[in-house]
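Novice: Sequence and predicted structure below; questions after.
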Amino acid sequence: MSETENHFFSDVCQFFDHAAQFTQHDAGLLDQIKSCNSVYRFRFPIRKGNGFEVIDAWRVEHSHHQSPTKGGIRYSEMVNEDEVMALAALMTYKCAIVNVPFGGAKGGIKINPKNYSVQDLENITRRYTVELIKKNFIGPSIDVPAPDYGSGEREMGWIADTYATMNPGQGDALGCVTGKPIALHGIAGRREATGRGVAIATRECVSVAEDMKKIGLMPGISGKRVIVQGLGNVGFYSAKFLAEFGALIVGICEFEGAIYNEGGLDVNTVFEHRKATGSILGYPLATKEFKNTMEGLEQPCDILVPAALENQITADNIHRIQAKIITEGANGPTSPEAEAVFTARGGMIIPDMYANAGGVTVSYFEWLKNLSHVSFGRINRRFEETASLNLVNMVEGITGVALTPMQRSTIVKGASELELVNSGLEDTMIRSYHEIRETLVQNPKIDTLRTAAFVVAINKIAVSYKNLGVWP
């Protein structure tokens, strides 16, 4: 591992150590919470063309204070052990912050998916799953993977099928992985969950008038200028829902470059343009475009949403970032040095381990669905509709006022699975934000939302260890 690769986990630990001083736990317990419990590195061969290729892969289980552990699998040629350890640690803290009863884990396969056929990717994914099964690193009550950068529903379907095939008769087998296609007992709303969570987190942050006054912004999301880095799953849905909430998407950045229009960009048409041409550059309604994606991050805006990879905002470019709020859609996009500079000049960072927790929150709902073997809303939806209909009929009979068909359809309605999932996600993100903010407000020595989020997470994990009898 090169010197430059070995920094992400130390960055996470640096944030942890800073927050730990605001807790009352002894050093041994803090060390246990911070450390990665299990690191499994392995290699396996696949047949490619007329020869073979050896694939490097990892699965890290950071904390077993809750079971199962939970975390995505990243498919990237930039994957390394330090990165997977850091992401697993963030998952532990993320789950604690949003009150999801999992320990943190993460996986990585060191490939560029674009260089492999669908058959090759299936072979790699299935073999990776077999290796996890052999070492007891996967299972509905052991360790539950999910999608991450470079993977999606298709790969999760292959994992579920491989696990179920190798565990015949296990009724909960499909709970071994989340982010599956709906047809394989996935859950409505999972694909867009992380981006929706990012948007809700941002909206909730800017709704607090007291905090916005401190950084020179009017409260409310309406009209806020937003630049989003990344037009993948997280970036696209973050931009889409922020726009629906009333924000103005003025900039979009991707690896090939960036586009900007102070009057606003339509996310859907930018996405279609990129799909048709292979690049966001050349989008006809952009007033500025940059071949260097970093220049796109530095344009005028109120809110910057880095939703690509880690280490995008550093000491080298933080002085040119004009945003007043950074919402971390990606994991670890801001270095500790950059955060210190940004907050010192009055900026706010909504930290990754809270902001992008929408994915694991809805994954938790999917896992519950798989274990209960019933879709949300299936049992009670018609009952709710009938009860509402009876109430409407009674009110109309008493008042003599008939509702319009549109009014009636709005009231006489049972919640679908998607509506229940989105409601649960929104409630989780709102409650968690105010829990973090309350911790920040109550302790004047705590300097940032990230530190407050770490304090919240550390305290919850410490309680779990003590309840298990592991710590006195």
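Specialist: It's in. Numbers count the residues shown, from 1 in each chain.
Novice: from here on, contacts and neighbour counts on C-alpha atoms
Specialist: OK.
Novice: Now do the buried residues in the top helix by length along the chain.
Specialist: Secondary structure of the chain per DSSP state H: the longest helix is helix 417-442. For helix 417-442, the buried set under the neighbour-count rule, 16 or more other C-alpha atoms under 10 Å, comprises 417, 420-422, 425-426, 428-430, 432-433, 435-437, 439-440.
Novice: the strands in the stretch 51-200 of the chain, which residues?
Specialist: Along the stretch 51-200 of the chain, the segments classed as strands by DSSP state E, counting those that start in this stretch run 51-61, 69-75, 103-109, 143-147.
Novice: how about these in CSV, adding distance to Lys224?
Specialist: Below are the strands of the stretch 51-200 of the chain laid out as CSV (distance: least, C-alpha to C-alpha, whole Å):
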stretch, distance to Lys224
strand 51-61, 39
strand 69-75, 31
strand 103-109, 34
strand 143-147, 30
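Novice: Use this one as the comparison:
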Amino acid sequence: MEKHKAEADIATHDQNPYKIVKQLLSESVKQLGLDESIYHILKKPMRVMEVSIPIRKEDGSVENYTGYRSQHLDVLGPCKGGIRFHPSVTLDEVKALSIWMSLKSAIIELPLGGGKGGVIVNPEDLNQRELEELSRSYIRKITPVIGPEKDIPAPDMNTTPEIMAWMIDEYDKLRGYNIPGLITGKPIIIGGSEGRLDATGRGVVIHIREAANALNIDLSRATAALQGFGNVGSATAKFLHESGVKVVAVTDVSGGIYKEDGLNIPALLEFIGEGNVIADFKECESISNEEMFALPVDILIPAALENQITSETAPSIKAKIVAEAANGPTTPEGNKILEEKGTFIIPDILCNAGGVTVSYFEWVQNTMNYYWKEDRVNKELEEKMIAAFKRVYEMKENKGCEMRQAAYMVGIRHLVLALQARGWIQNGDLSKL
């Protein structure tokens, strides 16, 4: 009973991500001078699936988990998006994430739509066998709506290349032959792409570099703080360090660490790789999330969960650049406070698009059955990220708005032009786009 109550509280909270994305869509459609009907097309996923996943536990009991898959819009191509395993997953969260994926692909100009999946589960409560059974059972349940031409899943929060391998193996068993293009983020040995694991973090740092250039900030003299040190946060820290940025603070669920002269990022990465936690890293001070947000750094990178920069935390933020490596880390109230301060925000649908971009490259390689070297992957990724940043920054300058609004408008513009080309939109003057 308590579990269901917690889920309901999340779904009805005033920071509901689906409500937030609908509000931003509505404002952006108006800003572009488009008919309200465009908003009504974009605000709802075209298909949402809820599945029941009973799993037999080691003690013989059966736990029934709930899973979702949301497919927002396939006007540009098959839907694409990750699968997350987390206890706070909700239907509205998955819907919102699928819309963000559509916009992200449109901003990058990928031939993909937006999808997202999730299972309400804490993976730490499962042993290896139970986790594999959950992964395989989930993919079996959503098999009718996925496929390399329909919807292409990928890793997300608490899902790994190993879990993707279990899922694609299960799908191949059902189909009777190997279909590597079904899922991206796979191990390289079974069709994964070089560079995929670091792609989101690499993309974040490319966008930070472009923002720093626009603001005349010398990255070799810049400081940064990160919230979250999973795959995205750790890769971001690595590439920031390589760019000469001094990373002074990192926090995650275990706690936080701070060193004014800069953390030893290579040593920290090695420490975490050995199975240790952030809070146990030596030769630095402990720091809370609230204290980390308030540090006088040049760059702040939220790389954890949604709704972290709020009306409570935003007033203390001093960073010149906030790079949203996580999905939906800033609430509308927090965003308003940052914009009033003049903080340069690199919005999530632009900032963390490196992952879906290299997932697209992986899908392309699977389709061709020809695989690229990592240098080519990284070069193609950089070109896509730079072009997308320029599109959004130009929209910002032309419309006199902030980066988040500009990103939404760039994404919506691309989707609307595709809708018009397919004949979904019959009326209205779109010449201003």
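Specialist: Noted; the coordinates are in hand. None of these values were measured; they are calculated from a predicted model.
Novice: Of all the strands of the stretch 51-200 of the first structure, which one is nearest Thr125 of the first structure?
Specialist: strand 103-109 (8.8 Å; C-alpha to C-alpha).
Novice: okay, and the closest one goes to which residues in the second structure?
Specialist: The alignment of strand 103-109 of the first structure onto the second structure (TM-score structural alignment) spans residues 113-119.
Novice: next one: stretch 448-464 of the first structure
Specialist: Going by TM-score structural alignment, stretch 448-464 of the first structure sits over residues 402-418 in the second structure.
Novice: OK, contacts around the most centrally placed residue in the first structure?
Specialist: Nearest to the geometric centre of the first structure sits Asn356, at 3.3 Å (C-alpha atoms, centre = their mean). Asn356 of the first structure makes contacts with 194-195, 197-198, 328-331, as judged by C-alpha atoms under 8 Å, 6 or more residues apart in numbering.
Novice: same question, Cys284 of the second structure
Specialist: Here Cys284 of the second structure is in contact with 257-259, 263 (criterion: C-alpha under 8 Å, 6+ apart).
Novice: Let's see which of the residues you listed end up in strands.
Specialist: Cross-referencing the contacts of Cys284 of the second structure against strands under DSSP state E gives 257-258.
Novice: ranking the contacts of Cys284 of the second structure by neighbours, who comes first?
Specialist: The most crowded member of the contacts of Cys284 of the second structure, judged by other C-alpha atoms under 10 Å, is Ile257 (24 neighbours).
Novice: Name the nearest residue to whatever residue of the first structure lines up with it, sequence neighbours excluded.
Specialist: Under the alignment (TM-score structural alignment), Ile257 of the second structure maps onto Ile259 of the first structure. Nearest-residue entry for Ile259 of the first structure: Glu289, 4.3 Å, with adjacent residues in sequence omitted and distances by C-alpha to C-alpha, 6 or more residues apart in numbering.
Novice: Surely the one you found forms part of a strand?
Specialist: Yes: counting by DSSP: H, G, I helix; E, B strand; the rest coil, Glu289 of the first structure is located in a strand.
Novice: what residues are up against it?
Specialist: Glu289 of the first structure touches 257-260, 281-282, 296, counting by C-alpha under 8 Å, 6+ apart.
Novice: thinking again about what came up before, now tabulate the strands of the stretch 51-200 of the first structure in CSV and tack on mean neighbour count and distance to Val39 of the first structure.
Specialist: Below are the strands of the stretch 51-200 of the first structure laid out as CSV (neighbours: other C-alpha atoms under 10 Å; distance: least, C-alpha to C-alpha, whole Å):
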stretch, mean neighbour count, distance to Val39 of the first structure
strand 51-61, 19, 4
strand 69-75, 29, 13
strand 103-109, 30, 10
strand 143-147, 26, 13
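Novice: So for Thr314 of the first structure, which of those strands sits nearest?
Specialist: Closest approach to Thr314 of the first structure among the strands of the stretch 51-200 of the first structure (C-alpha to C-alpha): strand 69-75, 22.7 Å.
Novice: Run through who's touching that closest one.
Specialist: Defining contact as C-alpha under 8 Å, 6+ apart, one finds that strand 69-75 of the first structure is touched by 61, 63, 88, 91, 102-113, 142-151, 360.
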